[in-house]
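> sequence and predicted model, in that order:
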Amino acid sequence: MEEWVGFKWHEYITRQALGEFPEHAVCLKDEARTLGVLFRALGGDPALSLVTAEPRHFQIRRRLLQKLAGTHRKFELAWRDDQSLRLPERLALFPDKQLNRELYLWLAALAATDSQEHPDWFTANQQRVQHLLAHWPGLETMYQRLVRHTLQWRPDPDSLPEAEAQRERALRQALIHPGSVTRLPRATTDPWPVILWLYPVLGKGKVSGQVIDDDANSRPGGLAKKNKRRQAERVDGFDRDQGLMIFRLESLFSWTEFIPVDRAGDDTEEEDAEAVADDMDMISISSDRRETSSAIKFDLDLPSEENDDLRLGPGIHLPEWDWRSQGYREKFCCLQPMLSRDAVPSPLPEALKRPAQRLRRQFSALKPLKQWQRRQTEGDELDLDACLDREVQHRRGSGVIDQKLFRRCQLSQRDLACLILADVSLSTDTYINNHQRVIDITRDGLQLLSEALQASRDPFALFAFSSRRRDHVRFHHIKGFDEAYTDISRGRIQALEPGYYTRMGAAIRQATRLLQARHEHQKILLLLTDGKPNDLDLYEGRYGVEDTRMAVQEAHKAGLTPFCVTIDDDASEYLPYVFGSNNFVVIRDPAQLPLQLPKLYMNLTR
């Protein structure tokens, strides 16, 4: 009973201290699509992902009720960097749901401005607001409405000490009339957060010298995903033999307050580890790997050459696009063509024979058909209609008599070639619906599509790829354009196994080179994948996305038609930027991929 009363009391005090309106709350996940469209429409960088902002620590002057409840020590505020735009996960500051939604819209619009970044946070935000309102004056009414309600949320200057009161009046003046205040007065505490402004990148700057920044080494996540940074410190290895008591009673740690985190560890048995991390002000990280090394469930090191697939040649050196320097790194990647060592000729699996038979009937209609070309000067036989017209013209005494009296039979050709490129990285080892792996679905899709293309007689090639850093991009040869699709090709498909990572740009560049050598008029590059480009080295986040986008643009310039088929639910965050809005499709039910692929190909080549 005492625990229940204490819990209810804490819940009541916390609710009163927060001063929010939970019944009018708006969540970022619900507004993400609208905010993304607005951000890009106003000129925001389309490569940025939209994610939730992590709390920042502030040392502000708190009221007694806020101290009792332990609130108002952390605030989620908007900021952006080269990788992502970060917004609060939830807004409930105003007593109107529409106002909270407008606050999201304002922050997204403000982040889209490309005004000159001033080194001073206070001045930079005023300039950014002036720039936005000058270019989009229709936002003025919404901004003034948000300012009025924001001032009601902020502390009253008359209730603050003199130095803090001067600073608060300066902030209020800067919000009402942006650009009218040139300097923010100093005080011993942090200023109350300005929810209408963007804050510096975590780890690169501080507001008034008092905000405690979190670690800046996190990676950008997907659209409106919870991907928060935490403050960390590096410590020596944790000696379990000494127990939890370390020198002094003040140094007593609970198990949840000292978690020996190792970067190489993959899993944890503590189910509430994320919740514990959210409550911690500091996470200590050591380099002690005595126990976590045993938790690694797979080894990503390359196998020995005698146990690996056959290498076809010494490797191909390819460039890579570095978006930061806006230039290519020449011969930066080494792509290694490979052939499965363990593949054995295999027939089509029994489960695929019936759908394959149906697809062969449908695609056989795309075979070259005989067409008669009429009124030819020479040909296989006389054109009776042309001969009859000539006789009529002769009897009428026409001066010009048509001499094209023959017809010729010619086969109509589909002038196209297709290269299918499949992602076989380690992520394809995951299970769908608890009984089928992504790699199994990919194999079935490749086999059914190949059966259909063989029936249509369209030239096609099959390759798969994975990578382990830039010096080893694995490019698996399954079927070349000049090879027949036989049990040998089927065996190579069935021998595909998941492993390593997804350096997508290098694989697309090699596929582009192979397609460029074809003489067909229409050349299609069909990419099958289950996630974003990534690798162990710097090929992560925006770097990988930008390189893949540049490789796709190179394919377009070469006259190819790149098209991406994915089962990634978050693909709408980055694929429109990489492939274009009409050059990709997301298969919501991955189990339907094998049957959907031939239909997509038919629509693509119709």
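Yep, that arrived. Nothing here was measured: the structure is a model prediction, and the numbers come from that model.

> for the rest of this, base every contact and every neighbour count on C-alpha atoms.
Noted.

> tell me the helix or strand right after the longest strand anywhere in the chain.
Ranked by residue count and defined by DSSP state E, the top strand of the chain is strand 327-339. Per DSSP states H and E, the first helix or strand lying C-terminal to strand 327-339 is helix 350-363.

> what packs against that following helix?
Secondary-structure packing of helix 350-363 (3 or more C-alpha pairs under 8 Å, 6 or more residues apart in numbering; DSSP states H and E): helix 438-456.

> check which element follows the helix it packs on along the chain.
strand 460-467.

> what angle sits between the helix or strand following that next one and helix 438-456?
For strand 460-467, the succeeding helix or strand toward the C-terminus, using DSSP H and E, is strand 473-479. Orientation of strand 473-479 against helix 438-456 (axes from the mean of the first three to the mean of the last three C-alpha atoms, to 10 degrees) gives an angle of 40 degrees.

> what does the helix or strand just after strand 473-479 contact?
Next along the chain after strand 473-479, taking DSSP H and E as the criterion, comes helix 487-494. Around helix 487-494, the neighbours that count as contacts under C-alpha atoms under 8 Å, 6 or more residues apart in numbering are 340, 343-348, 443, 446-447, 478-479.

> and the comparison structure, right after this:
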Amino acid sequence: MTGVQTCALPISCRDAETLQLPPELALFPQRELNRDLYLWLIALAAAHDALDSDADWLAGNQRATLMALERYPGLQPRYRRLVAATLAARIAPAQLPPDEAVQETQLRQALHEPGSVLIWPAAARPLQPVPLWLYPAPARAAVKSPPHSRHSPASSANPAQPDRQRRRADRVDLPERKSSFLAPFRAESLLSWAEFIRVNRPTDDDPNPDAAQAANDMETLSVTRDGDQTASRVRFDLDLPSASADDLPVGPGVPLPEWDYRQRALLPNFCTVQERLARRAPPCELPAALRRDAQRLRRQFEILRPGHGWRRAQPEGEELDLDAWVRHAADCVGSGHSCERGLYRQRARQERDFACLLLADLSLSTDAWVNNKGRVIDVIRDSLFLFAEALAATGDRFGLYGFSSCKRQQVRVQRIKTFGERYTATVRGRINAIKPGYYTRMGAAVRYAAGLLNQQSAARRLLLLLTDGKPNDLDHYEGRYGIEDTRMALMEARRDGLHPFCVTIDQDAGDYLPYLFGNKGFVLIRHPEELPRQLLRLYTQLTLTQ
């Protein structure tokens, strides 16, 4: 791309991850045209995803335009109207210098007949912005932000809300500091202040809480790379336990695929899931603090236990089925004969044909504290205890597993209780032994859990996911990549007849869980300490309504 002007009009940018559209568009006098422009840019971005990312800006936009018009024929009339309105607002070639006139003429031809312009003529000045095309995302922002006062309403807003203010930025070299103990003083610097704040963008382990306010006080942000490696990844590698101290592996690792949304392909055998058993998990009794709640829940859930009932219209049984006899007699009177049918009642046990697998997120984030009352992992442990106590009372088949990950070759699934095991002191010992793990490669864990649940022959099978955050891992498994892979894993589970449902304590879950589970496929627990009680209530609703 040569000489493209990007500051006169609001333009749209895209990169491999995001599409950046202007917050508002008033390019055309007609409101309908501005709305059509938004729709067109979204369709164009979808077409760009299927093209080679290394394509030239001019050729790439033309090819994407052709593909968008071919995919969505209904956009053709709107595109023509947008082209006419755009060209009417541009400076005519006759009013431009010769070199710019040739460039403008070629652009108009490319808009009217996409794909017809292969050579981009050079000009002394950059081309006027083309609002119908997408630009590469700029490497640095150069948009002046409006004045922002320290006491303005924006600065007093909720600090948990994301900061969307645009600021002027300038890339500079890191200043040399020959000695950290020497602080040269200059009188003229009294009214100025500057400080470099380290931002470890891949990990962001220890963000400075005052960085946002400092950014608001600066007219220009100076950005640099210091070339130093962050220590968090090194610390994580050092924390990996040795084979003698690690949990016991159960069988060989299981290779599983992973969905790459960029390639639109399922990468075969991309991840390795290793099921593990806690090495030190002595059998134990239910913690004393939970015994009263467990006793109450067992009494409540025993209502769901299948009991003995009467099967009607049986060929043999303990008692006559009076309703069957009445129907038989009526048929004989009305037609003179009646087909032979069961006339007895038989007492038999009624079974609940239901299976549930609870998959708990045991990532490192569960080591965080909840309202200074305890850690998230403690809340999850109590939930597993009470969940197992209640389901043991119902007689439902259930399995308990946890998961965490450290890159794609170490997706660790913690076996707590299999479907074939009884709930005993051994299982309680495994629940008591759970601890925070590493990261959250959710797609692989969901695929593995779905495979276990698929082995159950129950008529209804529930995959219950308990988590405190979104999918993420060290090797680029974050952001949209992790979200898309998890969504594909959940779609695969639904195609197999499973019913995935998510229970989360992540307060930002509304940003991504509707995309993964649907609007009715998850629930947010706003007070994590209520998780054990809410989890059992949800299970009751799910088993009665599915």
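Here it is on my side, so go on. Predicted, not measured: the structure shown is a model, and the values here were computed from it.

> just give the TM-score of the two.
The TM-score (TM-score structural alignment, normalised by the length of structure 2) is 0.73; 510 aligned residues with a C-alpha RMSD of 5.0 Å.

> average gap between the longest strand of structure 1 and structure 2?
On superposition with structure 2, the mean distance recorded for strand 327-339 of structure 1 (mean C-alpha distance after the TM-score superposition for structure 1) is 3.1 Å.

> strands of the stretch 501-606 of structure 1, residue ranges please.
With strands called from DSSP state E, counting those that start in this stretch, the stretch 501-606 of structure 1 shows them at 522-529, 560-566, 584-586.

> can you check which of these gets nearest to residue 400 of structure 1?
Residue 400 of structure 1 lies closest to strand 522-529 among the strands of the stretch 501-606 of structure 1, at 41.1 Å (C-alpha to C-alpha).

> whereabouts in structure 2 does the closest one align?
In the comparison with structure 2, strand 522-529 of structure 1 aligns to the range 460-467 (TM-score structural alignment).

> wait, isn't residue 378 of structure 1 in contact with residue 403?
No - between residue 378 of structure 1 and residue 403 there is no contact under C-alpha atoms under 8 Å: 9.7 Å.

> quickly find the element holding the closest residue to residue 181 of structure 1 other than its chain neighbours.
Among residues not flanking residue 181 of structure 1 along the chain, residue 174 sits closest, at 5.7 Å (C-alpha to C-alpha, 6 or more residues apart in numbering). Taking DSSP H and E as the definition, residue 174 of structure 1 sits inside helix 162-176.

> in that helix, what's buried?
By 16 or more other C-alpha atoms under 10 Å, the buried positions in helix 162-176 of structure 1 come out as 164-172, 174-175.

> tell me the mean distance between that helix and structure 2 once they are aligned.
Its matched residues in structure 2 lie on average 4.6 Å from helix 162-176 of structure 1 after superposition (mean C-alpha distance after the TM-score superposition for structure 1).

> who does the following helix or strand past that helix touch, helix- and strand-wise?
Next helix or strand after helix 162-176 of structure 1 toward the C-terminus (DSSP H and E): strand 232-234. Other elements packing on strand 232-234 of structure 1 under the criterion 3+ C-alpha pairs under 8 Å, 6+ apart are strand 283-285.

> where does the strand it packs on end up in structure 2?
Using TM-score structural alignment, strand 283-285 of structure 1 lines up with residues 224-226 of structure 2.

> my read: residue 453 of structure 2 touches residue 461, true?
Yes - checked against C-alpha under 8 Å, the pair residue 453 of structure 2 and residue 461 is within contact range at 7.1 Å.

> find residues that contact each of the two.
Contacts common to residue 453 of structure 2 and residue 461, judged by C-alpha under 8 Å, 6+ apart, are 355-356, 498.

> between these, which sits nearest residue 243 of structure 2?
Using C-alpha to C-alpha, these come closest to residue 243 of structure 2 at residue 356, 32.0 Å.

> how about the strands of the stretch 501-606 of structure 1, which one is nearest residue 146 of structure 1?
Across the strands of the stretch 501-606 of structure 1, residue 146 of structure 1 has its closest neighbour in strand 584-586 (38.0 Å, C-alpha to C-alpha).

> got a list of contacts for the closest one?
Looking at what lies outside strand 584-586 of structure 1 - C-alpha under 8 Å, 6+ apart - the contacts are 563-569, 571, 575-576.

> reformat these as a markdown table; add distance to residue 464 of structure 1 and neighbour count.
Formatted as a markdown table, the contacts of strand 584-586 of structure 1 follow (distance: C-alpha to C-alpha, whole Å; neighbours: other C-alpha atoms under 10 Å):
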| residue | distance to residue 464 of structure 1 | neighbour count |
| --- | --- | --- |
| 563 | 15 | 20 |
| 564 | 14 | 20 |
| 565 | 14 | 21 |
| 566 | 15 | 22 |
| 567 | 17 | 20 |
| 568 | 18 | 16 |
| 569 | 22 | 13 |
| 571 | 20 | 19 |
| 575 | 20 | 23 |
| 576 | 23 | 17 |
